[in-house]
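all I have is the shape, not the residue letters:
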């Protein structure tokens, strides 16, 4: 998630200082993506430089500066709500990179790598399911936290399905020789398009 846009969205509700922005961001996302306070202030500095926020008040007794959205910042947030998230650029995923490299590495038991990850992902899924159960049984369910948990559960379930697929693909191709890294380079120029 873009911290920049998250901060702008919070400032669209009311003026806030950095530590409060951090606390609000973490509370509304269930602490799933904790923010470093330095990251918040660095982002605020950039937003101010770009004309999206401005200081609403000077330092208070505790040295806190309150920030407010500018009209340009408000337009940015309003546009963000209804602009689909761009999924065309593929983010780096450590697990995918690890498995892609492991199938070409000499002496690596790829099936063992897959099994270790599946065990960890299933454990994570169990923990998320427990969290979700407790989130829905408490009075005054926090809808934002519930949606974040749902996303994490669906992602973990998808990862388990993908790992099952990887394992069946490995079994299907187990009789073929592994490609060496030198053989893969430049093999298919279409794959370069996906990597970007």
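Looks like it arrived, so ask away. Since the model is a prediction, treat every value here as computed from it, not as a measurement. Numbering: from 1, shown residues only.

C-alpha from now on. contacts and neighbour counts both.
OK.

C-terminal to the longest helix seen in the chain, what's the next element?
When the chain is parsed with DSSP state H, its longest helix is helix 143-172. Note on helix 143-172: by DSSP states H and E, the next helix or strand toward the C-terminus is helix 181-184.

right, and the helix or strand after that next one?
Following helix 181-184 toward the C-terminus (DSSP H and E): helix 189-195.

could you list every helix and strand that the longest helix of the chain packs against?
In this structure, helix 143-172 makes packing contacts with helix 110-137, judged by 3 or more C-alpha pairs under 8 Å, 6 or more residues apart in numbering; DSSP states H and E.

so what secondary structure elements neighbour the helix it packs on?
Looks like helix 110-137 contacts helix 94-102, helix 143-172 (3+ C-alpha pairs under 8 Å, 6+ apart).

let's bring in a second model and compare:
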């Protein structure tokens, strides 16, 4: 998630200090994505440079920031715009498995099993965390549930990968580095997006 939009969203109600923003962000997300205070102040500096926030007073050497009209427009646009799958960070696990299939000497089944065990452990921890939530902490419950759904989906995908590898072994195919023209891949990817 973009820290920029998180801070702008939190500033919509009233001016705040950097430490206050960090605390409110972590409270809203149940500290599942802890913020470094340096990230907060670096982002606030950029937001000020871009005219999206401005200083709103100072006390004890701490600056309070308030959102500008341009900042309100920016964060409203963010809330109104769906998050595109292409805008999310690259999936390191998918890249790891794709490379494991092409690099000689890698036990791909072991890579899948290690990941499944780690994801199951994470899923159990997230489920315990969800059970311990108080009824009024529903904003971060949504975040935890999103992480639970992602972990469940990852386990299903790992099952699919394992089944696919098993089918390929039975049919006598081996994983090899594709020799097709990279332009063919780009064309296929564009067709899928349409």
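Nice, I can see it. Since the structure is predicted, the reported quantities are computational estimates derived from the model, not experimental observations.

how close are the two chains, by TM-score?
Scored against TM-score structural alignment, normalised by the length of the second structure, the superposed chains reach a TM-score of 0.90; 189 aligned residues with a C-alpha RMSD of 1.9 Å.

nearest to residue 52 of the first structure, of the helices and strands packed on helix 110-137 of the first structure?
Nearest to residue 52 of the first structure among these is helix 143-172 (25.4 Å), distances taken as C-alpha to C-alpha.

give me the angle between the closest one and helix 94-102.
Per axes from the mean of the first three to the mean of the last three C-alpha atoms, to 10 degrees, the angle that helix 143-172 of the first structure makes with helix 94-102 is 10 degrees.

out of the helices and strands packed on helix 110-137 of the first structure, which one sits most buried?
Most buried of these, by mean neighbour count (mean count of other C-alpha atoms under 10 Å): helix 143-172, with a mean of 15.

what's the offset of that helix from the middle of its chain?
14 Å (C-alpha atoms, centre = their mean, to the nearest Å).

ok so, going back, of the helices and strands packed on helix 110-137 of the first structure, which is nearest residue 71 of the first structure?
The nearest among those, by C-alpha to C-alpha, is helix 143-172 at 26.7 Å.

average distance between the closest one and the second structure?
Helix 143-172 of the first structure, aligned to the second structure and superposed, deviates on average by 0.4 Å (mean C-alpha distance after the TM-score superposition for the first structure).

what stretch of the second structure does that helix fall on?
Using TM-score structural alignment, helix 143-172 of the first structure corresponds to residues 138-167 of the second structure.

hmm, back to that, which one of the helices and strands packed on helix 110-137 of the first structure lies nearest to residue 15 of the first structure?
helix 143-172 (21.1 Å).

quick one: the closest one to helix 110-137, angle?
Using the same axes, to 10 degrees: helix 143-172 of the first structure against helix 110-137 is 160 degrees.

count of neighbours near the aligned residue in the first structure for residue 114 of the second structure?
Here residue 114 of the second structure is matched to residue 116 in the first structure, going by TM-score structural alignment. Neighbourhood size, residue 116 of the first structure [other C-alpha atoms under 10 Å]: 11.

for residue 90 of the second structure, same thing?
That count, for residue 90 of the second structure with other C-alpha under 10 Å as the rule, works out to 10.

hmm, what's the outermost residue in the first structure?
Each residue of the first structure has a distance to the centre, and by C-alpha atoms, centre = their mean the biggest one is for residue 175: 37.0 Å.

contacts only, for that one.
Shown in contact with residue 175 of the first structure (C-alpha atoms under 8 Å, 6 or more residues apart in numbering): no residues.

got it, and residue 9 of the first structure?
Contacts of residue 9 of the first structure by C-alpha under 8 Å, 6+ apart are residue 77.

separation between it and residue 86 of the first structure?
Distance from residue 9 of the first structure to residue 86 of the first structure, counting by C-alpha to C-alpha, to the nearest Å: 18 Å.

swap in residue 76 of the first structure?
16 Å.

give me the more crowded residue out of those two.
When neighbours are counted by other C-alpha under 10 Å, residue 76 of the first structure and residue 86 differ, and residue 76 comes out ahead with 16 against 7.

doesn't that one fall inside a helix?
Yes. Using DSSP: H, G, I helix; E, B strand; the rest coil, the secondary structure at residue 76 of the first structure is a helix.

what's near enough to touch it?
residue 52.

please pull up the equivalent of it in the second structure.
Using TM-score structural alignment, residue 76 of the first structure sits opposite residue 74 in the second structure.

equivalent analysis for residue 94 of the first structure, please.
Looks like residue 94 of the first structure aligns to residue 92 there (TM-score structural alignment).

do you know how far the match of residue 76 of the first structure is from residue 61 of the second structure?
28 Å.

next: residue 158 of the second structure.
Counting by C-alpha to C-alpha, the gap from residue 158 of the second structure to residue 61 of the second structure is 51 Å.
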